[in-house]
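In: I'll drop the sequence and a predicted model, then ask my questions.
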Amino acid sequence: MDKPAELGDFLRTRRARLQPAAVGLTSYGARRVPGLRREELAQLAGVSVAYYTRLEQGQSQNASDDVLDAIARALQLSEDETMHLRNLARPTRRKRRTAPRPEAARPGTKQLIEAMDGIAAVAMDRRSDVLAWNELGHQLLAGHYDADSPYSAETRPNLTRMLFLDPHTRELYSRWDEEAKRSVASLRLVAGRHPDDLHLAELIGELSMKSTEFAGLWSRHPVLNCTFGTKHFQHPVVGQLELSFEVAQLPDDSAHRILMYSATPGTASEAALRLLLSGVDDLAGYSADPAHREV
């Protein structure tokens, strides 16, 4: 990832969403582009126009935290967006590029998610490649994939790729637009943290080429650390579900995460999850359907 270009793109999108009146400035003359001008943003942040221009054009990679915080305040950035700004503005440490080692879930991680009762759980890496899942996680998110597909790099599902390129996954989310925005915003944050991840760059490039919806969302530079919330499903076997989700980061340097879905006790969604786990007859037919293959 070209960090200077990404930094400039991020700053321009955030300038564009602010109107002068919203930050206490008076607008004079016609504006060729929406939002604040560079000189207005520089004034609000207390930096010179020349310095801010160099920063936005990717010609300055040594901005202090104080300057970045001032710019973040002027742009009214969220906590996640401020973190992303700092990641993009930091100089890239030059490292010798080597072939990345194949990712794999630790045995203890697989044991943990398999022991979760009534919870659909998926272990994934920072790119959202699925490294392991329990039976309920498999049946909820990808019953049309082979149960062993996460355990080989050649067949491993990627949740973001599935969301944009797999029509069966698109049908799974009854609020697909909401899920798509959340997915891209999370991926943007990861890309800012790991600019040298070649596999991540390949994934972003593939999705940008194959999905106009992904490309459109990516160009807006959304940023959000999506670690909890609610998702709505229209499952092909058990119908509608409203599930809470939590994402837990493993306490090591792997950047692996566990995505967990649960239902409120006593609800129809809880009953649907139990039915899904019980192995109703329709599940086998759905999984075996040759039309339900990875795109």
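Out: Here it is on my side, so go on. Values in this document were obtained by computation on a predicted structure and should not be read as measured data. Numbering: from 1, shown residues only.
In: use CA for all of it now, contacts and neighbours both
Out: Will do.
In: who are the neighbours in contact with A5?
Out: Contacts of A5 were listed using C-alpha atoms under 8 Å, 6 or more residues apart in numbering, and they are Q57, G58.
In: presented hereafter is structure B, for comparison with structure A:
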Amino acid sequence: MTDEPNLLGAYVRARRELVTPEQVGIPVLGVRRVPGLRREEVAMLAGISADYYLRLEQGRDRNPSAQVLESIARVLRLDEEATAYLLGLGSAAPRRRRRRARKETVPPGVVQLVTALPLPALVEGRRFDVLAVNSLATALSPRFTVGANRLRDTFLDPAEQALHPDWENAGAGMVAGFRRSVGTDTDDPGVIDLVGELSLASPHFSRLWARHDVAGCTGAAKDLDHPRVGRLRLHRERLDISGTTGQTLVVYHPEPGSDSAEKLALLAAALPTP
């Protein structure tokens, strides 16, 4: 038996427990002792043997075919993003655990761009560390500062939670995006330390992490309750930075001529002159 973590088994088990029998057309008779679907029900619906599915969950078989994984994904009602993640788990090669967290360095030209932009902008690393930021972004949230971690602040900093009117849903999306960002690279000590810290300190994070949700962090409109200018609605754009491993340029911008544009201009006007 390998000492590698059983990522595939943990993922399908967590997702199996979130699918109800009614969702897949199985009648419920009497009291069910397990949440979601039973293993044998998943196996039956996926067209594989119950013993083989059990081996997958237990990590005794770690090389399923793409066809088997796609069948399981269909039963577990995974979307395209989650199915791709599942296929990645099935094809991931074993790796030796790293002794140090990988240092992330932002290309100098990107740092210059972030500084020059007249909009709130920052660079996030693959572990959601803030790697570069401009002063208008810091005016939007003091937690937007180099060295901070967006995931940690979202779940542990009350001031950051107060900035987001619907912070619990915002946190759920961030956890799903974090899992997609780190992928199968869970032997990264930085990931291990961060997940361990948040799991102990935040029951909400712990529940979300146990769901194994996977989703890309995409552009979206965000409502923010700023302590100085009040409610803002800004569009958040996320752009992958070429030549890096998982770094993202994040830019916030308002609708032109909107009340939020005026409030953002007030924050900009209050910044110290460079």
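Out: Received it, and whenever you're ready, just let me know what you need. Everything numeric in this text was worked out from a predicted model, so none of it was measured.
In: how close are the two chains, by TM-score?
Out: The TM-score (TM-score structural alignment, normalised by the length of structure 2) is 0.90; 270 aligned residues with a C-alpha RMSD of 2.2 Å.
In: so where does the residue positioned nearest the centre of structure 2 fall, helix or strand?
Out: Nearest to the geometric centre of structure 2 sits G177, at 2.0 Å (C-alpha atoms, centre = their mean). Per DSSP states H and E: G177 of structure 2 is located in helix 167-182.
In: and that helix, which stretch of structure 1?
Out: Here helix 167-182 of structure 2 aligns to structure 1 at residues 176-191, judged by TM-score structural alignment.
In: once aligned to structure 2, how far is the matching stretch on average?
Out: Taking mean C-alpha distance after the TM-score superposition for structure 1, the mean distance separating stretch 176-191 of structure 1 from the aligned residues in structure 2 is 1.5 Å.
In: aligned counterpart of F228 of structure 1 in structure 2, please.
Out: In structure 2, F228 of structure 1 lands on G219 (TM-score structural alignment).
In: what sits against its match?
Out: H235, R236, E237, R238.
In: tell me if I am right that the third one is in a helix.
Out: Yep, that's E237 of structure 2 we're talking about. No. Read with DSSP: H, G, I helix; E, B strand; the rest coil, E237 of structure 2 is strand and lies in no helix.
In: what's the closest non-adjacent residue to it?
Out: G219 (4.4 Å; C-alpha to C-alpha, 6 or more residues apart in numbering).
In: how about the first one?
Out: Leaving out its chain neighbours, the residue that sits closest to H235 of structure 2 by C-alpha to C-alpha, 6+ apart is A221, at 4.2 Å.
In: so is the one you found in a helix, a strand, or just coil?
Out: strand.
In: residue contacts, it?
Out: R233, L234, H235, R236 are the contacts of A221 of structure 2 under C-alpha under 8 Å, 6+ apart.
In: just tell me what the last one corresponds to in structure 1.
Out: It refers to R236 of structure 2. R236 of structure 2 maps onto F245 in structure 1, by TM-score structural alignment.
In: how close does that match sit to M162 of structure 1?
Out: Distance of F245 of structure 1 to M162 of structure 1, given as C-alpha to C-alpha, to the nearest Å: 18 Å.
In: residue in structure 2 paired with S269 of structure 1?
Out: Counting by TM-score structural alignment, S269 of structure 1 corresponds to S260 in structure 2.
In: mean distance of whichever strand or helix holds its match to its aligned residues in structure 1, please.
Out: Using DSSP H and E, S260 of structure 2 maps to helix 259-269. Following the fit onto structure 1, the mean deviation recorded for helix 259-269 of structure 2 is 1.0 Å by mean C-alpha distance after the TM-score superposition for structure 1.
In: give me the helices and strands touching that helix, please.
Out: The contact analysis (3 or more C-alpha pairs under 8 Å, 6 or more residues apart in numbering; DSSP states H and E) places helix 259-269 of structure 2 against helix 135-140, strand 230-240.
In: circling back: which residues does the match of R236 of structure 2 contact?
Out: T227, F228, G229, T230, K231, L259, M260, Y261, S262.
In: number of residues surrounding the last one?
Out: Read it as S262 of structure 1. 19 (other C-alpha atoms under 10 Å).
In: same thing with the first one?
Out: T227 of structure 1: 12 surrounding residues under other C-alpha under 10 Å.
In: what's the neighbour count on the nearest residue to it once chain neighbours are set aside?
Out: Take T227 of structure 1 and drop its neighbours on the chain: the residue closest to it by C-alpha to C-alpha, 6+ apart is V247, 4.8 Å away. Residues within reach of V247 of structure 1, counting by other C-alpha under 10 Å, total 18.
In: Three-state assignment for A14 of structure 2, please.
Out: Going by three-state DSSP: A14 of structure 2 is helix.
In: residue contacts, it?
Out: A14 of structure 2 makes contact with A210, R211, H212, according to C-alpha under 8 Å, 6+ apart.
In: show me where structure 1 has strands.
Out: Taking DSSP state E as the test, the strands found in structure 1 are 120-124, 130-133, 228-235, 239-249, 257-262.
In: could you dump those to a markdown table with distance to Q139 of structure 1?
Out: Formatted as a markdown table, the strands of structure 1 follow (distance: least, C-alpha to C-alpha, whole Å):
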| stretch | distance to Q139 of structure 1 |
| --- | --- |
| strand 120-124 | 8 |
| strand 130-133 | 9 |
| strand 228-235 | 10 |
| strand 239-249 | 13 |
| strand 257-262 | 12 |
